[in-house]
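Trainee: quick one: sequence plus predicted model below, questions after.
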Amino acid sequence: MANAKSPVEVVKEIWNSEVMDEEKWAQNSKALRAVGLFAVSVLLMRNFGDLMAI
């Protein structure tokens, strides 16, 4: 256990590698936008889907 890292340090490393790197952040933001759009569309269809029926 010579190099045991605290959970806070692990989260900081992940944050710096995924968010602060511009190339990775570009991909992550596209994925985040797609997941958000999907979630909103599911919620809209669940709540207002009967109004869209013909």
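Mentor: All right, it came through fine. Quantities reported herein were computed from a predicted structural model and do not represent experimental measurements.

Trainee: please count neighbours and contacts with C-alpha atoms only from this point.
Mentor: OK.

Trainee: mind checking the SS state of the residue most central in space within the chain?
Mentor: Nearest to the mean C-alpha position of the chain, by C-alpha atoms, centre = their mean, lies Leu32 at 4.2 Å. Taking DSSP: H, G, I helix; E, B strand; the rest coil as the rule, one finds Leu32 in the helix state.

Trainee: how about it, what does it touch?
Mentor: Leu32 makes no contacts at all, as judged by C-alpha atoms under 8 Å, 6 or more residues apart in numbering.

Trainee: putting a second one here so we can go through both:
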Amino acid sequence: MADSAISIENLKDFVYSQFQDEEKWATNAKLLRAVGLFAGSIFLMRNFGDLMAI
């Protein structure tokens, strides 16, 4: 059980470091924006793709 607590602390430290470092946050923000755009385009094409058909 102690191993899981240590791994949770390591995970918290990793996430905190990703948010606090400016360079890492800039890269993560670009990645989040790209994933959001990709997921949004999939959502739109699945729901409204038939309207775009010729």
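Mentor: Sure, I can see it. This one's a predicted model, so the numbers in the text were calculated from it and none came from an experiment.

Trainee: TM-score for these two?
Mentor: The TM-score (TM-score structural alignment, normalised by the length of structure 1) is 0.81; 51 aligned residues with a C-alpha RMSD of 1.4 Å.

Trainee: what about Asn16 of structure 1, helix or strand, and which?
Mentor: Assessed by DSSP states H and E, Asn16 of structure 1 sits inside helix 7-18.

Trainee: contacts for that helix, please.
Mentor: Lys24, Trp25, Asn28.

Trainee: helix 7-18 and the helix or strand harbouring Val40 of structure 1, what's the angle between them?
Mentor: Val40 of structure 1 is part of helix 22-52 when elements are defined by DSSP H and E. With axes from the mean of the first three to the mean of the last three C-alpha atoms, to 10 degrees applied, the angle from helix 22-52 of structure 1 to helix 7-18 works out at 90 degrees.

Trainee: what comes up buried for helix 22-52 of structure 1?
Mentor: Neighbour counts over helix 22-52 of structure 1 (16 or more other C-alpha atoms under 10 Å) mark no residue as buried.

Trainee: mean per-residue distance, that helix versus structure 2.
Mentor: Once fitted to structure 2, helix 22-52 of structure 1 is off its aligned match by 0.4 Å on average (mean C-alpha distance after the TM-score superposition for structure 1).
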